[in-house]
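A.B. asks: Got a predicted model here, sequence first, then my questions.
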Amino acid sequence: MTRNVLSLFTAGLLFIGCAETQTGLSKTQSGALIGGLVGVAAGAATGNHSAKRILIGGAIGAAAGGGIGYYMDKQQEELNKELKGSGVQVQRQGDTINLNMPGGITFDTGKAAIKSNFNPVLDDIANVMIKYPETRIEIQGHTDNVGSDADNLKLSEQRAQSVTTALINRGVESTRLSPVGYGESKPIATNDTPSGREANRRVEIKIIPNPAK
């Protein structure tokens, strides 16, 4: 029976890989499925091959495998709700949540002081971050290519630090936060048009699962 379980385990992993690619299976779903398969294999490996023991192992493994993805899913749901209509884009890459804050809604041109009308949005972001403490947060400043490299780098660093300070003042632990400026080095659009340059002038907040937690 152990040989049969291992064969099913291998086939299951292959199936999950195909399903994630072809049907958009979420990281939470694939994590839970993989965890379940691991639990099944562990249950069978105990030497007690009863269906009950194997099913229990599968259930435990599924809960553990889906944990990180589920935790990030819930944060994303709350951020989508809180930031709807704010101009902040909530995006997901694997288990990382990315908040794209266009410079036009957060800062005046060439300035690093946060606009006063953006403070309620930062309140909402901080509240969700505090509610979900098992993450680390990278605050990235970006600019367009207008001006010198040195000036753009300095401005991006100052803007990242402004957002970091604002979050700390709202109760987010400073040890979770890492501000960094990239200047004009990471554009997401062309700098040849006004709309492209506007898109590149931004602050991004990356919310990343903390493996140490």
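C.D. replies: Great, that's in hand. Numbers count the residues shown, from 1 in each chain.
A.B. asks: Every contact and neighbour count from this point should use C-alpha atoms.
C.D. replies: OK.
A.B. asks: Give me the distance from stretch 177-188 to the chain's centre.
C.D. replies: Remark: stretch 177-188 is offset 16 Å from the chain centroid, using Cα atoms, centre = their mean, to the nearest Å.
A.B. asks: With stretch 201-212 instead?
C.D. replies: Once both centres are worked out by Cα atoms, centre = their mean, stretch 201-212 turns out to sit 6 Å from its chain's centre.
A.B. asks: Okay, one more to line up with it:
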Amino acid sequence: GTIPDSCWQTSPHMVVTFSVGSTRVTGTETKELIRRLATNYSESESRFIVISGHSDPSGSTFDNYRLSRARAKEVHTLMRSAGLDSSALYMIGRGEDHSSSNLPRRRVEIRDCTRAE
């Protein structure tokens, strides 16, 4: 399936930042925030959560896409381990996407797009 344009027009509920070249979520507090968000989504019966990974422009386009996808996968795994059903989660790597100039480049954005379906 495709992600509706209206989903990208909403602000992310959470932005997780990463170090250069990293795909790991660090920090107990960040992991706990992801867990709480997953629990909230589960309790509100959200069924279309978009997890989009992003990279900075250093490195090749292919490597940046792969890195952005691995970052999204890391957050996906954390949300699944918090009990959110995998059928509600949609993961995408956006590589060097610069659509949100006010956000850090090395990031994962989490959005509830249930209402955008």
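C.D. replies: Everything's here; your move. What you see is a predicted model, and the numbers here were worked out from it, not measured in a lab.
A.B. asks: mind listing the helices in the second structure by residue range?
C.D. replies: If you assign secondary structure with DSSP state H, the helices in the second structure sit at 5-8, 28-43, 61-81.
A.B. asks: What are the buried residues along the shortest one?
C.D. replies: So that's helix 5-8 of the second structure. Buried residues in helix 5-8 of the second structure, counted by 16 or more other Cα atoms under 10 Å: Cys7.
A.B. asks: same thing with stretch 100-117 of the first structure?
C.D. replies: Going by neighbour count (16+ other Cα under 10 Å), the buried part of stretch 100-117 of the first structure is Asn100, Met101, Pro102, Gly103, Thr106, Phe107, Ala112, Ile114.
A.B. asks: Setting aside sequence neighbours, what's the nearest residue to Lys111 of the first structure?
C.D. replies: With Cα to Cα, 6 or more residues apart in numbering as the criterion, Lys111 of the first structure has its nearest non-adjacent residue at 7.5 Å, and that residue is Leu155.
A.B. asks: Trace that neighbour over to the second structure, please.
C.D. replies: The pairwise alignment with the second structure assigns Leu155 of the first structure to Leu67, based on TM-score structural alignment.
A.B. asks: Does Glu138 of the first structure touch Thr175 like I think?
C.D. replies: No. Here Glu138 of the first structure does not reach Thr175: they are 10.9 Å apart, not a contact under Cα atoms under 8 Å.
A.B. asks: More neighbours: which of these two?
C.D. replies: The residue with more neighbours, out of Glu138 of the first structure and Thr175 and counting by other Cα atoms under 10 Å, is Glu138; that gives 19 against 9.
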